[in-house]
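S.K.: Below: sequence and its predicted model.
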Amino acid sequence: MFSPEGPTLRELAAQALSSVERGYDLLAPKFDRTPYRTPDRVLDSVAAALAPLGPFDAGLDLCCGTGAGVDVLTRLCRGRVTGVDFSAGMLDVARERAPSPGPEVSWVRGDARALPFGAEFDLVVSFGAFGHFLPRELPGLFTQVRSVLRPGGSFAFPVAAPPRPGSRGYWALLGFDAAMRVRNALWRPPFVMYYRTFRLGNVGRELSRAGFRADLHALPEFGYRPDGSPRVRMVVARAAGGGTGISRPAAA
């Protein structure tokens, strides 16, 4: 559908009518040839923005998929790097394409809402996975992330500004989310994937409740909107000290 090497419309339909886990098992062999894979431009920008905040030792890619975020961590971490995902199919592809040489990389099958780790990471990243979590799941998700971070550790992820109301992008995302809600109302098991539920204001509140203080970093490679705000930001959350919530430095 997307390219000669990508999934067909029939394959995408089979994925959409499956559970999230089973759907990604089916899509895994062709996932990297779809628009769903985080673009290298985003990965490179986040890696460059995180580099001055290091050095980092152990890193975790949360909901790692085929391992694009692990590639970022291998550039930033001096010690071991881990990818965790609940799709066995995605992990199989990740193992096959793992970078070498570099830090020790391990792949773990697990649910982000019940992470099978102790406080052993200095940096946790995640790319493109938050649409698979309902808003009510964010408190538990962020609490899990904090539980696996060492003191002083960071949780980082990019967030794109929402499309301007009335724009083509706005209606496209609204239509997709509406279609998914209808699908999930009529078909079981549900396939949770929504583009408009991960809102920066709500994210800031839930990070605060989980004990984080977050800073926003503009990713200038993606430009600015007419009001001067960045089109893409990186959130960097650390265990809270004197305050909580999201602060907005001048660059953001």
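M.R.: Structure's in. What do you need? Numbering: from 1, shown residues only.
S.K.: alpha carbons only for contacts and neighbour counts from here, please
M.R.: Fine.
S.K.: thought Phe191 was touching Ala13?
M.R.: No - between Phe191 and Ala13 there is no contact under Cα atoms under 8 Å: 11.7 Å.
S.K.: Give me the more crowded residue out of these two.
M.R.: With neighbours defined as other Cα atoms under 10 Å, Phe191 and Ala13 compare such that Phe191 has more, 21 against 12.
S.K.: alright, now check it against this:
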Amino acid sequence: MFTSQGPSLRELAVQAFSSVERGYDLLAPKFDHTPFRTPDRLLDTVEEALAASEGSFGDGLDVCCGTGAALGMLTRLCRGRVTGVDLSAGMLAEAERAHGAADRVDLVRADARALPAGLAGGYDLAVSFGAFGHFLPAERPALFSGVYGALRPGGVFAFPIGAPLPPSSPLWWAVAGFDAVMRVRNAVWRPPFVMYYRTFPWGGVRRDLAAAGFAVETLPLEHFGRRPDGSPRWRLVLARRPGGAQS
């Protein structure tokens, strides 16, 4: 799973017993050499789907941008400025190394649950990849309300979501085991490291998006195929702030 350039077992252990912010500061220089980075295949598929369904956008926001894997996608989809927001200074430093020369890209250190007032109403597209496991279900309303406030009327919050894994899948047991270990770790160790794989179910997410004011639809990401029952393995969620046309 990890390349020779990735973190050692000791480095991962140190990260696991740190806070989320400190853990990612430590992991940042090697993060892109781990399986935790969003795969290019997923980024490319989302970009293609957004371009086909929405066309181009004005300004773009990457919520929990990490090392900036999605910033290139946003610069191609958006005509205006692109902003990446992340809590980890270390991850932002890596994003700066990769994208700092782009004059349309700004990087902001902030908690996604409390986005800065300066971002309010400034974006036509917001995206997020691979970060939702860091938010407990009770924190989703603040997260979604903040993104809603950052969008202009007609703006879209887009993110991919996978179909539920069947209990017969070995991966189901792997993620269930990981979540169980993390719950034990957080019960006996401080500071907590919030990272769970099964706390973002589509039913609850849809309800929280709607409660924040979004009009929600999904598009199948056909590149990833369909399950035996015919449902897509991955969907692209398009949560739109009503009240205006895309700029």
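M.R.: All right, it came through fine. Nothing here was measured: the structure is a model prediction, and the numbers come from that model.
S.K.: need the helices for structure 1, in chain order.
M.R.: Secondary structure of structure 1 (DSSP state H): helices at 9-16, 20-27, 40-50, 68-76, 88-97, 138-147, 168-186, 200-209.
S.K.: Just say which of these is most tucked in.
M.R.: Highest mean neighbour count of those: helix 68-76, a mean of 23 (counted as mean count of other Cα atoms under 10 Å).
S.K.: Compute the inter-axis angle for that helix and helix 40-50.
M.R.: 40 degrees (axes from the mean of the first three to the mean of the last three Cα atoms, to 10 degrees).
S.K.: hang on, the earlier thing: in CSV, list the helices of structure 1 along with distance to Phe157 of structure 1.
M.R.: Below are the helices of structure 1 laid out as CSV (distance: least, Cα to Cα, whole Å):
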stretch, distance to Phe157 of structure 1
helix 9-16, 26
helix 20-27, 21
helix 40-50, 8
helix 68-76, 10
helix 88-97, 20
helix 138-147, 12
helix 168-186, 20
helix 200-209, 11
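S.K.: Could you check those and tell me which one is nearest Trp107 of structure 1?
M.R.: With Cα to Cα as the measure, helix 88-97 is the member of these nearest Trp107 of structure 1 (6.8 Å).
S.K.: check the fit of that closest one onto structure 2 and give the mean distance.
M.R.: With mean Cα distance after the TM-score superposition for structure 1, helix 88-97 of structure 1 departs from structure 2 by a mean of 0.3 Å once superposed.
S.K.: Could you name the helices and strands sitting against that helix?
M.R.: Applying 3 or more Cα pairs under 8 Å, 6 or more residues apart in numbering; DSSP states H and E, one finds that helix 88-97 of structure 1 contacts helix 20-27, strand 105-109.
S.K.: Give me the contacts around stretch 66-86 of structure 2.
M.R.: With Cα atoms under 8 Å, 6 or more residues apart in numbering as the test, stretch 66-86 of structure 2 has contacts from 28, 31-32, 37-38, 43-44, 47, 51, 55-65, 88, 91-95, 98-99, 104-112, 129.
S.K.: still on that earlier bit, between the helices and strands packed on helix 88-97 of structure 1, which one is nearest to Ala237 of structure 1?
M.R.: Nearest of these to Ala237 of structure 1, taken as Cα to Cα: strand 105-109 at 23.4 Å.
S.K.: average gap between the closest one and structure 2?
M.R.: Looks like 0.4 Å for strand 105-109 of structure 1 (mean Cα distance after the TM-score superposition for structure 1).
S.K.: Can I get the helices and strands packed on helix 88-97 of structure 1 in TSV including distance to Ala119 of structure 1?
M.R.: TSV is the format used below for the helices and strands packed on helix 88-97 of structure 1 (distance: least, Cα to Cα, whole Å):
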stretch	distance to Ala119 of structure 1
helix 20-27	26
strand 105-109	16
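S.K.: before we move on, the earlier item: quick one: closest of the helices of structure 1 to Tyr224 of structure 1.
M.R.: Of all these, helix 40-50 sits nearest to Tyr224 of structure 1, with 14.9 Å by Cα to Cα.
S.K.: Now do that closest one: which elements does it pack against?
M.R.: helix 68-76, strand 149-160.
S.K.: Could you dump the ones you listed into JSON lines with distance to Asp177 of structure 1 added?
M.R.: Below are those laid out as JSON lines (distance: least, Cα to Cα, whole Å):
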{"stretch": "helix 68-76", "distance to Asp177 of structure 1": "25"}
{"stretch": "strand 149-160", "distance to Asp177 of structure 1": "17"}
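S.K.: and Thr197 of structure 1, which of the ones you listed is closest to it?
M.R.: strand 149-160 (12.1 Å).
S.K.: what's that closest one aligned against in structure 2?
M.R.: Under the alignment (TM-score structural alignment), strand 149-160 of structure 1 falls on residues 151-162 in structure 2.
S.K.: Once aligned, what mean separation remains between the matching stretch and structure 1?
M.R.: With mean Cα distance after the TM-score superposition for structure 1, stretch 151-162 of structure 2 averages 0.4 Å from its match.
S.K.: Now do whichever residue in structure 1 pairs up with Tyr123 of structure 2: how many residues are near it, please.
M.R.: Following TM-score structural alignment, the counterpart assigned to Tyr123 of structure 2 within structure 1 is Phe121. Counted with other Cα under 10 Å, residues neighbouring Phe121 of structure 1 total 27.
S.K.: Could you pull up the residues touching Phe121 of structure 1?
M.R.: Residues in contact with Phe121 of structure 1 (Cα under 8 Å, 6+ apart) are 57-60, 148-150, 153.
S.K.: Leu174 of structure 1 maps to what in structure 2?
M.R.: That one, Leu174 of structure 1, aligns with Ala176 by TM-score structural alignment.
S.K.: That match reaches Arg198, doesn't it?
M.R.: Yes - Ala176 of structure 2 lies in contact with Arg198 (Cα under 8 Å); the separation is 7.4 Å.
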